[in-house]
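J.: task: produce atomic coordinates for the following.
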Amino acid sequence: MSSLNRRNLLKVTVSTIAMVSPIGAALGQTTSLADIGAKVIPLPTVTVYTARDVLTLDPAKPVVNAVAVVDGRILLTGTLDDVVGTLKGQRHTIDDRFADKVIVPGFIAQHDHPLLAALTMSSEILSIEDWALPFGTVPAVRDKTDFIDRLTKAVEARTDPAEPVVSWGYHPAFYGALTRQDLDAISTTQPILVWARSCHEMILNSVALELGDVTQELIDGFSSTEKKQSSFAEGRFWEQGLFAVLPNIAPLAASPERLQAGLELTRDYMHAKGVTFGNEPGGILSKPVQDGINAVFSSPDMPFRWSFMPDGKTLIQGSSDDNRVVQDTENLDSWYGGMTSLAPNQVKLFADGAIYSLEMKVRDPFMDGHDGEWMMDKVDFERAFRIYWDAGYQLHVHVNGDAGLDRVLDTLEMNLRRTPRYDHRTVLVHFAVSAEDQVKRIADLGAIVSANPYYVTALADQYSQVGLGPERADSMVRIGDVSRAGISWSLHSDMPMAPGDPLFLMWSAVNRVTSSGRVAGPEQRVSAEDALRGVTIEAAYSLKLEDEIGSIEPGKRANFTVLDRNPLTVDPMEIKEVKVWGTVMEGRVQPVEVTERKASLIEPIPAGPSHAFAEASFQHALKVVHSHL
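T.: The predicted model follows:
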C-alpha cells in the first residue's frame, strides 16, 4: 500500500482506530497525520461481516447489510459496496457466513443472578413454566399431583440413598400448600429439599430435618419473627425462618461440584440465548464465593463479559462510618478480573419484598388482607441512599409494590432537593405494581425503569385470583405508560425469576400474553423495536455503558447477536420463536453449540479452581442470594 493511500485511509478512520487498537490509540493521541506519511505502519486487518439485515439501532443508519470490525471494535457500517469502498486498499476480509442471517446489537442481561441460577438450574427443576436449557426442555408442572409424581421419579433415580434431592420451582399460589408429610410420602430415607419458586421458602422431609439437626427445640430458640415464619410440623420455613435454618440445611442443598456444574450450565444457557454482556446486581459479598464464580466466569473463553454491582444493603451494615462504606465499596474492584469486573460507581439497594412471595409493599391491601415486607428498614435505606448519592453513585433500587415505589421516589426527591445532581439515572428495578400517578413523578425526578415483563406472562392469571386481584394483576409492569411519558426503560429477567432469554422478554413486553393465552393490560404493550432497544441500547444506558455497547455504531465494541429471522418483521407472537445462531463478542465469532450437560449435574466432576467454594460458608452464600430477591 502506498503512503498516499495509507494517509487517505487514516484520514477517514484514525479517530475510530484510536479507540480500537494500541497503534491507533498512540497515533490518535501523540502523532499528527503529517508525521505518518514516511512511516511504514502495518494497519490491522479489517473483517467485514455481511448479513441479510443488520439492525444497528443507530438513527443515522438503522438498517445496513455490512459491518466492518477491527481489533474487537466496530469500524464502519453501511452497504457492502460503501464499506469496501471506504476501506479501499486496507487489508480486509469479507466474512459472509451470516449472509442469510440477521445481526442485531448484542443482547444485554441487565439484571441476572449467576450464582442463584447455578443453584436452581442444577437442581430438579419442577416449576410453573417450561425451562429450555442446553440439554433440553424441562416441561412445566401441571398440578400438585404432577409435581409429586415427577419428584418421586427423581428420588427413585438416585443410586446413592444418602444423596439429597433438591427441587426448585414449586409455587403454593399455583399448586396449593406443600408440607413435609407430602415429601415423607415420597421417601422417609432419602433427604428431600423443595425450594419454592420464590426462593424465599423451603420445605423439607423428615430425614432432611434430621440430617440438618433441625428440631422443635432449635426453632424455639429463634426470634419471635423467625418462629412465626417457621413450621417444624410442616417442615416449612419462609422469609426470616428460612434465614434461621440455613446454617443447618445449606450443606444439604449445595456442594462445590454442583455449583461449578450449575455455573457452567448457566454460562451455556445464556450464550444460547444470545447474551454478550451481563450484570449481577448486588454482587455476592463473600470473597471465596466470588472466587468460585470467577473460576468459571472470569475465564478467557467465556462467551460474554459479566459485571458485578455492589450490594449497598450489606455494605452499610458493616460500618457506621459513611466514608468507610464508600471505601469498602471501591475496594471490591480487586475481586474481579479477566471477563468479570466491578460495575463502576454503581450500587444496588432494596426497598420492599419479592413479587413471587407476594411480599411487596402495596398501597391497598392484598386480597387476603396480609401486608408485605420491607427488605431494608427506612432508616437504613435513607442512610444508604444518602451515602451513595453524595459519593456520585448511580443507584439501582429493587422495588416491586406501589407503596415501595412511593418510598423510593420520596427518598430520591429528598436527595435531589438536598443535593441536586444531573443525569443521576436512578434505576427502578422490577417495577411490578405501580400506579398511574407515579409515572409522571418518575419522569419529573429523572429516574429510569428496568422492568421484568415476565411477571405478566407468568403471574397475571393466578394473581388476579390470589393476591392482587384482576386490575392490579393486569396492569403489572406498566411500561406502555412509562414509554408514553418519555422515560427510559429496559428489560431484565432477574434469572432465574424469569428465563434469561432476551427474545422471550421482548415477546412478553410486546404481547403481554398470559399463561392462559389472554392479553393482560393491552394498553401497556410496546412495539417490537422498543422491546429490542430494551434488551440492547436501553439496557446499556441503564448501566451507563451506552457509549460502549448496545448498538452497532463505529467505535463501540463489536458485540452482535446473530438470529435466523428479523424480530422486528416477524409476527409479534413469533418473536420468542426466532432462533439464535450465536454471537460475535468483541469480534470473536461464537456459534451456539448444544451439549449434553445434565449428567454432570448428578455425577461428581473433577476438582478444579472453583473448589475455592469449599472454603466458603455455603449458608452465608445462600443467605446473601436469598436476600437479593
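J.: only C-alpha atoms for contact and neighbour calcs from this point on.
T.: Fine.
J.: neighbours of Arg565, how many?
T.: Residues lying near Arg565 (other CA atoms under 10 Å) number 20.
J.: for Gly353, which non-adjacent residue is closest in space?
T.: Using CA to CA, 6 or more residues apart in numbering and skipping residues adjacent in sequence, the residue nearest Gly353 is Met360, 4.3 Å away.
J.: which residues in the stretch 301-450 of the chain form helices?
T.: 312-317, 322-331, 378-390, 402-418, 436-445 (DSSP state H, counting those that start in this stretch).
J.: here is a second sequence; please produce its structure as well for comparison:
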Amino acid sequence: MRLDLILRAREILTMDPARPTATSVGVIGGRIVGFDGELAGLEAERVLDFGDAVATPGLIDAHCHTAWWGLGLAAVDLSTARGLDDLYGRIAAEVARLDELGDPDAWVHGTGFNQAHHGGGFPDIARLDEITGDRPLYLRHTSGHASITNTATLRLVGALEPGFENPVGGVVVRDGSGAPTGLVEEAAQGLVQALLLPYSRERLVEALDAATSRYAEQGITSFTEAGVGGGWIGHSPVEVAAYQAASERGRLHARAQLMPAIDALRPLEGHAADFHGEGRGAGLDLGIRTGFGDDAVRFGHVKVFLDGSLLGATAAVTEDFCGHANHGNRGYLLDDPETYRERALGAYRAGWPLALHAIGDAAIDLALDIIEEAQDRYGRLDVPCRIEHFAIARPDQVERAGRLGVAVTPQAGFIGSFGEQMADRVGPERRDWLYRGRSVIDAGVILAGSSDLPVADNDLRRGMQSAVDRIADGGAALGPAEAITPEEALRTHTEWAARATGQLADKGTLERGKLADIAVFSASPLTAPSIAGLDIVATVLGGELSHDARS
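T.: Got it, this is the predicted structure:
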C-alpha cells in the first residue's frame, strides 16, 4: 500500500487520550490511516517534514461571519481610525475615489466602527452629510448590531417620512427633537440592507475565496457561519449556492458549516410522527435539516437572534447597564418571547438543534427556557443546542446550562480587544461574569472557541492566550478566576468545538479514520510562553496544504 502523504513533526498533539502524541501521521484519500509504527515500511507520494514544529488538529472557529467579513474587505476600514476627524478623513477619501470612478450612485461602505476609539462619540450626521452629499452611506459597527448612515440613506429607507415606524427588533435612533442621528440599531439595519441585497452568487464566491484563504493562514480548517439566508445577517436567499460553488471551484479554503437564520425557515407539514405527533414544524424545503451536506459544506444549527450587543448596550439584561448615558437602559429582546418560543420549538421538532444568540443575562434566561422546554417535550437531539456568546452569565445560569447539556461560545478574543470597554458597561459587580471559561468547563458545559469575526479578528492564537491569561489590552484582568489552561484553550478550538458543532466523528482530534485537517505551529501551544506569540507554519486540509509559510 502506498500512502498519499506522510506528515512528520517534532511532536503531533492528537488531543486523543488513547494516543496523545505522535511524530508522524499517514494519510490516504484525505483521511488519517495511522501513526508512527503503523506506517513502518510504507511509502508515500509526498512527505511533509516540519522538523521542530508542532502539529495539532486543524483549528475550528465555531462562530464567525465569513461572507460578511469577505465582503467587508473592500470597504473602508474604520477599525484603526482614532478620533472622529480621522474617520471623517477616511470617508472623504472614499467619496473622492468614487467620484473619480464616475459612478454617482455608488454607496460609501465602511466597517469596524467602535465608539471607544473616538472618546465614546458617534459621527455627527450633519458632518457626514456634508462629506457624502447625496451618496448613500453605510458604516457597520464592529459588533454588527448597529450601523451609521447619512440623510441620503435614511431618505431611501423612508425613515424621514411622516408616520414612519421602527421595525420589530430594531430602532432608527433619534435625538430629543425627533431627528434621526444616523445610528441604526439591530433589525432596523434590514431596512438599509434591503437596498443592497441580494448579493450575486459570484460576488459571494469572491468574498468566500478572499476570507477563507486568510483563514488558512491562521491554521483554521473548519468554521461555522453563524447565520445565512435570512434576517439582517443573510446575504441572499440562495446564499448556500455560493458556498457550494466556491467549494466546486476550489475557492473554499476551509470547511464550512452553515447555520440557516430562523427567518430562512418555512412552515413544514408532514406525517404527524415526523414532528413528534404535532404534524408540523419549521425548516428548509423537503425536510432538509442539520447534518445535510458533505465534508466541505454542511448544515449546522438554526440561528436565532434573541438580543443585541454588549458594546452597543442593546443586549437584554436584568440590571441596568452602567454609565450616565445608559441609566435606566436594560437593552431589549428583538421580538416577543412567545414568538421566539413558537418558532424555535417548530424548528427543533423538525430536527434542527438551536443556536440562540444571547448576550445579556435576560436573553440567556430566555434561551435556557426555550432549550429546556424543547428537550423536555421532544427529547435531546444528537447534536447539543448552543447559546451563542453567553456573555453576561450569572452563576445560576452556568449551572443550569451544564444541567441541560448545552454548548456555549463565549469569545475569549474579546477580552483583549474590548475587555475594559465591556467591564465599564456592566460595572464591578458583573465584570467577573463576562465571557466565562473555568466555571463553564467545571459545570460540564461544552466550551467552544470562536472569534465572531469580524467583530474581532480571527487570530485564534491570540484568543486562546486571552482565555489563559484574561488580560485586557489596557492591562487589567477580567475575571481572573475564569482562566483556563493552555490545553483547555486548544481543546476549545479542536475537540470541544467539534463536539459543539456535532462533528466530532470527523474532526477535532487526530485519529484513524478522521479527516486529515492539521495546523502546524512553530512550537507547542501547550508549553510556549505565549500562544499568541507562535507562528502558523502550515495548514493542511484533507491532506493538502492550504497554507505554507515556508514558501
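J.: what's the TM-score here?
T.: Remark: TM-score between the superposed chains equals 0.85 [TM-score structural alignment, normalised by the length of the second structure]; 526 aligned residues with a CA RMSD of 3.2 Å.
J.: coming back round to it: which one of the helices of the stretch 301-450 of the first structure lies closest to Thr145 of the first structure?
T.: Each of these has some distance to Thr145 of the first structure by CA to CA; the shortest is helix 402-418, at 35.6 Å.
J.: post-alignment, the closest one versus the second structure, mean distance?
T.: Compared with the second structure after the fit, helix 402-418 of the first structure shows a mean deviation of 2.3 Å (mean CA distance after the TM-score superposition for the first structure).
J.: okay, buried residues for that helix please.
T.: Residues of helix 402-418 of the first structure classed as buried under the neighbour-count rule (16 or more other CA atoms under 10 Å) are 402-409, 411-413, 415-416.
J.: stretch 168-175 of the first structure too?
T.: Buried positions in stretch 168-175 of the first structure, judged by neighbour count with 16+ other CA under 10 Å: Trp168, Gly169, Tyr170, His171, Ala173, Phe174, Tyr175.
J.: nearest to Phe308 of the first structure among those residues?
T.: Closest approach to Phe308 of the first structure among these (CA to CA): Trp168, at 24.7 Å.
J.: which stretch of helix or strand covers the aligned partner of the closest one in the second structure?
T.: Per TM-score structural alignment, the equivalent position to Trp168 of the first structure in the second structure is Thr111. According to DSSP states H and E, Thr111 of the second structure maps onto strand 108-113.
J.: contacting residues around that strand?
T.: 72, 75-79, 91, 94-95, 135-143, 454-455 (CA atoms under 8 Å, 6 or more residues apart in numbering).
J.: among those, which ones are in helices?
T.: Cross-referencing those against helices under DSSP state H gives Gly72, Ile91, Glu94, Val95.
J.: buried ones from these, can you make that a PyMOL selection?
T.: To isolate the buried ones among these in PyMOL, judged by 16+ other CA under 10 Å, type:
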select buried, resi 72+91+94+95
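J.: from the ones in helices among the contacts of strand 108-113 of the second structure, which is closest to Ala179 of the second structure?
T.: Among these, and counting by CA to CA, the member closest to Ala179 of the second structure is Ile91, at 22.5 Å.
J.: please name the nearest non-neighbouring residue to Thr153 of the second structure.
T.: Nearest to Thr153 of the second structure is Pro136, by CA to CA, 6+ apart, at 4.8 Å.
J.: can you pull the contacts of the one you found?
T.: By CA under 8 Å, 6+ apart, Pro136 of the second structure lies in contact with Asp105, Ala106, Trp107, Val108, Thr149, Asn150, Thr151, Ala152, Thr153.
J.: same question for Ala477 of the second structure.
T.: Neighbouring residues of Ala477 of the second structure by CA under 8 Å, 6+ apart: Asp469, Arg470, Ile471.
J.: the first structure: which residue goes with the second one?
T.: When the two structures are superposed using TM-score structural alignment, Arg470 of the second structure falls opposite Arg512 in the first structure.
J.: next, count neighbours for its match.
T.: Residues lying near Arg512 of the first structure (other CA under 10 Å) number 28.
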